[in-house]
Every structure is written in C-alpha cells, then in structure tokens.
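**Student:** 3D model of this:
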Amino acid sequence: MKQLSRRGFLRTGVAAAGALSVAGCSSVSIAKPAVYRKPGDRLNMAFIGSGGRGGANLKEFYDLGEQVVAVCDVDRGRLDHSANVVKERCPDVRKYQDFRELLAAEKDLDAVVVSTPDHMHAAAAIAAMKLGCHVYVEKPLVRTVWEARRFAKVAQACGVMTQMGNNGNGSDQQRRNIEIVQSGVLGDIREIHVSTDRPIWPQALNRPEGSDPVPESLSWECWLGVAPERPFKKDVYHSFKWRGWFDFGTGAMGDIACHSMSFFWRALQLGEVVSAETVKTTERFTETYPAATTVKITVRSAKQQKPVTIYWYDGKTKPADEVCPEAIATWKSIGVGSTLIVGEKGKFMNGAVCMAGEPKFRGYGQHEATKDIPVTLPRVKNHHWEFAEAIRGGATPYSHFDHAVPLTEAVLLGCISQQIPGELAWDASACRFTNSKAANALLKPHVRDGWEIG
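**Tutor:** This is a model prediction of the structure:
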C-alpha cells in the first residue's frame, strides 16, 4: 500500500489543486514578496475579525508587544471595542469593515490575523499572503477542501509563514503528548477515539422564513462575503450562531477536531485520507449539521503499514464503555472531551497510559514505560509567540501550512460525510471522491459575484 508523508501529501496536494481549479485560480500571482524581520523588531499587524477568537488573538499579539496597525470587523461596535483595547500603545489604529479595503490601503503590514467565520478564512488569508503578509488563521484553516489545497499552493509560492489557530500546539503538554505517542511505546496504532461537547450553538434546524432589518452597525454584505446571498435574520447567523450552517461554518468537527487531532496527527505522521463515513447520526438537515454524529475516518500513516482509524463523536456523545474497560476502571467513564489512542502494546488517554495486560491507566510521568522517554521537541512561550518569532527568523511554526493543510483536509472530509450518507472513498492524488458525485460537489466553495478567493 502506498504511504504518503506530510511532505509528500503537500507535493501531491499542491499539484492536485489544479484538478479543482476554478477560473482564474490555477496560478499564483504575487503582488509583493514576503518580508522577514530581525530579532527584536516589532511587527506591524492587522486583524480581520475582532470578535470571539479575534478579540483573544488581538489581545495575545498586543500583549506580546506587536504593533496593531489596523483592525477590520463587519460590526462597527466590535471595531470600536478593539480600538479601545489597544489604544494605550496603538492610539492611531485604523478601522475597516471590509477586509479588501484594509489590504488595499495598508502598505506596510508584516502579518495579518484572520478570525472571521470559517467561510471567509480563505478569501482574506490568501489575499493577504499574495501581498507578502504572513498569516495567522483561526481553525479550521478554511471551509472547503479546494480552499485547503489552494492555501497550500499560495503559501508555498509566496514564501510566507503561516499558523493555524489550534493554539494547544504551543503548549508543553501537547508537545509531551507528541513525544510519548511518536516514541512507539504503544506499538502500531489501531484506532483513535475523539469526543467533544460541541455544538454549543444552534444547529440541526431549517432556515427561517422572512427577513429582519439589518442593524445600522453591521455590514451584512461583508458578513456574507463569498457565501450565497440570503436575507439577514436577527439572532440566526450573527454572532456566533453561524458555525452550524453549511454555507458559513464546519460544525462541531471543524471547531474542535483541529485542536484535538493535532498532536496525534503529527506524532503518527498521518497524511492521506482513505475514506470518511458518518456511521451514526441524528436527523440530517438541508442546510445545517446534525445535532450529534459519529464519524469514521481512515488515514494512512508514514510510521506504520496499516492505516489508522479515527472515530469522532460530537453532540456530547462518546465511545461505548467496552471500547476501553481500563478507562472505566480508572475514571469510571470515558469522559466527553477525551482522546483515546488504542495501540497494539498499550493505550493513551488523559495524559496517562495503560500497557497491555494492565487493569488501569497511570500518568505517563510516573509509568515506567513512558517516564524516561526523552524530551526531543522544542518548547515555546506560546502559539502566538511562536508565529511572531518565525517572522523574525525563528523556527517554522508547529501549525504551519505543511501540518495544518492535511489535518484540515481530513477534518473537512469528515464534515462532508456528515452531509452525504455512506462510506466516501477518497483519492487524495486526484483530490476527489471516487464514489460520490454529491460529495464531490461539496469540495469547492461558492464564490459570490464581487468576491473572490485568489
């Protein structure tokens, strides 16, 4: 069976982007080369999206001492709040409601942070990269598989640093988890079970009829962006109620899987998805994700011959107790939000391991099988600091596009399976499903007239 490393995946993926090209998007035109700064230089940064994660990202980079040059948000109330947050050191921050106007006007940017709803990640980030800006983009990196392949192609051509906002990658614990799993102490990995309490927003619903007046402070045109036209409805999409809608978000899986799957994705050198299937689901809806699903994704690993099977559980569901009796003996349950890795020689869960034949888990810092596994990975101050330092000549960020694109693609294939019944066979080289026209129709984004994804 052909094995594909992360690097091999990206070579194939960049080439396959042509198979999913849309008019005008097969080549990369670079308006400005990327610029790297010297150690100690302050970065000129712009922020596209300043609510929720956008506000948190703004505060992180501001507290690191970077210069906040401009902020963009479709909601003027959030714009004013963001400007107030940074006014002590950046009193002249400029404000925009349309990111296209920001990128056209600001000529001296080093980096752009994108924290919009999912459907606008690619449009904003790709436009910024082509202007020579390094980009920090919230998770999931993009909303569709085509956008993921295009993101990789543009980032590679522009020579920029990128970082997806799965910020646990910058923690010591995450890196220790990677060291434990990649050491091989668990043997070949058979399956992995990942669960979440998400969604914590409305989904599993139909589109409401009618329309409401658009608030004076909101640019509904810019909020929709590339997405198909639809009327504004109060408290339906904006704010933070967009994640469950296919046109705007990626549901619970897009929100959380880029966090919870990241450490083992790196540790096991996962890359090419073989298939994706939603094996259990509540009622499906035309425009929103189900309330709860179990998704099965099979992925090839560069570290072992057999593919790894990942089971994803959302809507407060979790694996059956019989999947791991040792967890029941240790914690009385397999808690929602846990990640369980099942290997031929042992199991990993909640920062603990249980080797074959043992009745209970023990912390990996105390267990004789794992306590002496050497520290081999660099530790960093945090995820945001790592990105900023990379622009100043430091090491490549841990969630650079070479890691973030294949991980995001796998998550998005799982999201497609939540919409299309049956096992979906994936051909990564051709960038298409081999057995579903309906699933293939979901690989590309809709791009509304007047907007583009470069």
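
**Student:** CA atoms for contacts and neighbours, from now on please.
**Tutor:** Will do.

**Student:** and Glu272, what does it touch?
**Tutor:** Each residue near Glu272 by CA atoms under 8 Å, 6 or more residues apart in numbering is listed here: 4-5, 9, 299-301, 406, 428.

**Student:** Any chance of those residues in a markdown table with neighbour count, secondary structure and distance to Ala441 as columns?
**Tutor:** Below are the contacts of Glu272 laid out as a markdown table (neighbours: other CA atoms under 10 Å; DSSP: H, G, I helix; E, B strand; the rest coil; distance: CA to CA, whole Å):
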| residue | neighbour count | secondary structure | distance to Ala441 |
| --- | --- | --- | --- |
| Leu4 | 21 | coil | 25 |
| Ser5 | 16 | coil | 27 |
| Phe9 | 21 | helix | 22 |
| Val299 | 19 | strand | 22 |
| Arg300 | 23 | strand | 24 |
| Ser301 | 25 | strand | 27 |
| Pro406 | 25 | helix | 20 |
| Ala428 | 19 | coil | 16 |
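
**Student:** And the furthest pair within the residues you listed?
**Tutor:** Farthest-apart pair in the contacts of Glu272 is Ser301 and Ala428; separation 13.7 Å (CA to CA).

**Student:** how far away is Ala430 from Met253?
**Tutor:** According to CA to CA, to the nearest Å, Ala430 stands 24 Å off from Met253.

**Student:** before we go on, could you also do this sequence so I can check it against the first one:
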Amino acid sequence: MPSVPSTPSRLTRRQFAQKALASAAVLSAPAFLRGQNLNSKLNVAIIGSGGRGGASIKGLATENLVLFCDVDEKRNDAAAANHPKARKLVDFRQAFDHAAEFDAVVVSTCEHTHAIATMLALKHKKHVYCEKPLTHNVYEARKIREAAAAAGVVTQMGIQMHATENYRRVVELVQGGAIGPVHEAHVWVSRAWGLQSKEASDANKDRVFVTERPAGMPVPAGLNWDLWLGPAPERPFNEVYVPGPKWYRWWDFGNGTMSDLGSHWNDLPFWALQLKAPLTIEAFGPKAHPEIAPATMRAIYEFGARGSLPPVKLTWHQGQDKPAIWTEKGIPQWDNGVLFIGSKGMLLSDYSKHVLLPEKSFADFVRPAPTIPKAVSHWQEWVSACKGQGKALANFDYSGWLTESNHLGNVAFRVGKKLEWDPVTLRAKNAPAADQFLKRDYRKGWSL
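**Tutor:** All right, here's what the predicted structure looks like:
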C-alpha cells in the first residue's frame, strides 16, 4: 500500500494558512515573459494532440504551435498538418530535451498522465495550461500546486466555464450578498458515466457494460500502448479504454464523472464561496467497485468558516441522485445545476443562465456593476497573462484546491466512511484506509 508523506509536525495550521496565502501572492506576480506585449506570440508545445488537444489547438490559433506530441501517431500527424515546421514526438518526456524551443505547454493527455507532464513543464519553468482534472489524485494535486507556486509561471486548468459571463456574474451576485450568507449549496449533473447497468448499456452504445478487466486485443496501428499507459499499472490493450473518454470510468486512468464534470460544476460554488479544504467528506452510492467508478453517487462536503463567511455544506449529486428540493419541485427542473441557498433567497445556475429565487422577491433587484473582467476565451485569458496582461483566474493555486476536493469525494466513496480531513498532513485523521486512494506508486520509468 503506498504511503503518503506527512508534513512536518512543526507546521501549524496558522503557518499552513500563511503558506497558502504566500503561494497565491507568488502566482499573482508577473512571471518571466518571452514577449512584453500582446502582439508577440508564444511558442507553445502541445502534449496530447487529439481529443481536448484539438480544442486547445483552435483556442491558441493566435500563437506559434511549435511542438506536437501524442501517443497516437495518426492523431498527432493530423493535428500537426497545418504546422509543417513543428517538431513531432510520441513520448512527452522527450519534449523537454527541446525545452529552449517553447515558452509554454498545453497538457491535454488522459487524466492519469496530467501530473507528470505538467510537473515536467513546471520544473522547466514553462507556462502551463492543463486540461481538467488537473491531476489523477489528491497527492498529485498538492504537489502540482506547490510546484507552480515555486516556479512563478502562469498556469490555467482547462475549465472553460470559468471564463463565461454567466459564471462571473453568478460569483458577483453571491459574493455581493444578493441572497445573503450562504450555508448550503447543491450541485447536480445527470451524466452517469461509470459502472453501468446492463440496461443502461443496451440503451446507449457509449456506455460499455463491463464488470471486470477485459481480455487483451491487438493494439491499433500507430498507437503506442505502453506510452499511453504511462505511470498506470500495466494491462493489455482493449477498446473499452480508447479511443475517446471511455478510459475515465476506470480508476487506474480516471475518476469517473466526479473528477471530470466536478471540475466544471463544483468550480462555481468553489469560486463564489471561496472554498479550499473541506473539514469532512461523506459519500453515498452503490458498493464501490475495485476497477470502475460509479455511475450514480452523492458526496457531502462540510467547509468551515472563511473569514466573515459562515460554514457551508456542499452536496454533489451525480447520475440519478438529485437534491430533495429538486425532486419535490421546489425549484425549476433543470437537468444540471448549481443551487445556492442563502438567508435572503436562492440562486440557481447552469452553464449558460441563472435565476434568483423566488423570482417575485427579486422583481425589483438591481444587479451590481460587473467587477470580474470579461474574458475573450479561457485560452486567451491564459495567453494574455503569460504576456503580462491580466491574470489567469483558473490558475493552479485555485484549481489545485478544487481538484483535491473533487478527488476526496471519490476517496470517501471508496472508503465507505465519513472522512475527517486534515489538509496539513494530507490525511483523513479517522480513516487510515483512505491513504491507498490519495496517491499511488508509478510504473518503472515514471516519476513526478
């Protein structure tokens, strides 16, 4: 069973809080710059050219894309087709043999290799944009956040909703006191990708019905399966893992819907309520499967007071699970949503819209003037920050905490016990069994 190193006992909780504030200060300071204005272009390395990498390639069309790396050579060739002078590689570790050729790195690999590629970029003091979730586990999230603070570069986790007008206006309303102090919040998503029932699998071809590791199949031409596995435990190739997002149902490669959509949906309450480390985490759902994440589950987080903000309970509902106020039709029946419950009313939001409830009570409400700057796009916000203009608001100092919390929901689910969390020692004080899910050993040849 892998162990989680303890933080030295001399680090008090007050010192821990001061260290976290210092990290934020480092990230807000100007990083090293290749160009001094927005007219210069960043030289960018793309690690993970297919899938989400394709979206990043489009989002960064204003910059110089100088290196493409993917374990699938066909996808890599297609991505680099419009960049004939770019270097093409299969193993992202080799990209840093050419570190002088680029200023910034985009990490769009599968979740289980995010941290290793990101850490290499940070060690070489490159600006980094990493797709969500930032890491595969809690320990990696902590190490990446700390490394980013030490590197002093510009970072961004790929949670594109963070750059939308809707999310920014919701944050202003909540933080401006529109619904009063918030003591309770709920997030629900209807996606149920995980351990599927036979019936659900038969109804949707994207939902593969498996209950154990499948037998091996021939590896498709052009795919380097050993490099795709990276630090994960070795197993034979099977089409239930790739292509597409199939892999994230498997604990060895992903963490199911919680870490995937949790990055987008829990982002809003994390931002609006200024959350970091929970005090306790408890999860409910079917019996935990040793290989595959659940399709339906619920996780309850309790956060303490944050300055003048009161303690708050945040509940994550996934798949068929919904908040009681939703099932009782006390709010609009949105398929996915975030509900803030305050002393003066409620605020309901999804990705693109929001409403203050009850609507009659807010008929004469005057909205505050916007204070959070408008973003051209999530990618361009990062690019501008790399060039010394503005700040990347989903930086690793923020998204590292969000990632830790999301992973802890899964840890509580897998342990089957309410966790009393200590963010200083990075351990559940009452549940040593949680240690095995906080980090893992890597295959030979891979390290953080």
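
**Student:** which of the contacts of Glu272 of the first structure still touch in the second structure?
**Tutor:** Contacts from those that recur in the second structure, judged by both residues aligned by TM-score structural alignment, their matches' CA atoms under 8 Å, are 299, 406, 428.

**Student:** Any idea how far stretch 341-351 of the second structure is from the middle of the chain?
**Tutor:** Its chain's C-alpha centre and that of stretch 341-351 of the second structure lie 23 Å apart, by CA atoms, centre = their mean, to the nearest Å.

**Student:** Can you pull up the most central residue in the first structure?
**Tutor:** Pro140 (2.4 Å; CA atoms, centre = their mean).

**Student:** Contacts only, for it.
**Tutor:** With CA under 8 Å, 6+ apart, Pro140 of the first structure has these contacts: 118, 164-165, 250, 254-255, 258, 408.

**Student:** So which of those residues is surrounded by the most neighbours?
**Tutor:** When neighbours are counted by other CA atoms under 10 Å, Met164 leads the contacts of Pro140 of the first structure with 30 neighbours.

**Student:** returning to that earlier point: Ala430 and Met253 of the first structure: which is more packed in?
**Tutor:** Neighbours around Ala430 of the first structure and Met253, counted as other CA under 10 Å, are more numerous at Met253. The numbers are 27 against 16.

**Student:** With Thr12 of the second structure as the reference, measure out to the aligned partner of the more buried one in the second structure.
**Tutor:** Residue correspondence to the second structure (TM-score structural alignment): Met253 of the first structure is matched to Met258. Computed as CA to CA, the Met258 of the second structure to Thr12 of the second structure distance reads 31 Å.

**Student:** Quick check: most distant residue from the centroid of the second structure.
**Tutor:** Asp364 (37.3 Å).

**Student:** Surely it is within a strand?
**Tutor:** No: according to DSSP: H, G, I helix; E, B strand; the rest coil, Asp364 of the second structure belongs to no strand; its state is coil.

**Student:** Would you mind finding the match for Trp188 of the second structure in the first structure?
**Tutor:** Residue correspondence to the first structure (TM-score structural alignment): Trp188 of the second structure is matched to Ser195.

**Student:** pretty sure its match contacts Val336?
**Tutor:** Yes: using CA atoms under 8 Å, Ser195 of the first structure is in contact with Val336, at 5.5 Å.

**Student:** where do the helices sit along the stretch 201-350 of the second structure?
**Tutor:** 225-229, 256-265, 267-272, 324-327 (DSSP state H, counting those that start in this stretch).

**Student:** deepest of the ones you listed, which one?
**Tutor:** helix 256-265 (a mean of 25; mean count of other CA atoms under 10 Å).

**Student:** Now do that helix: everything it contacts.
**Tutor:** Residues contacting helix 256-265 of the second structure (CA under 8 Å, 6+ apart): 132-133, 159-162, 187, 189, 191-194, 248-250, 292-295, 318, 337-338, 402-403, 406-407, 409-410.

**Student:** Give the full set of residues in contact with the match of Trp188 of the second structure.
**Tutor:** Neighbours of Ser195 of the first structure in contact, by CA under 8 Å, 6+ apart: 312-314, 316-319, 336-339.

**Student:** Nice, that's everything, thank you.
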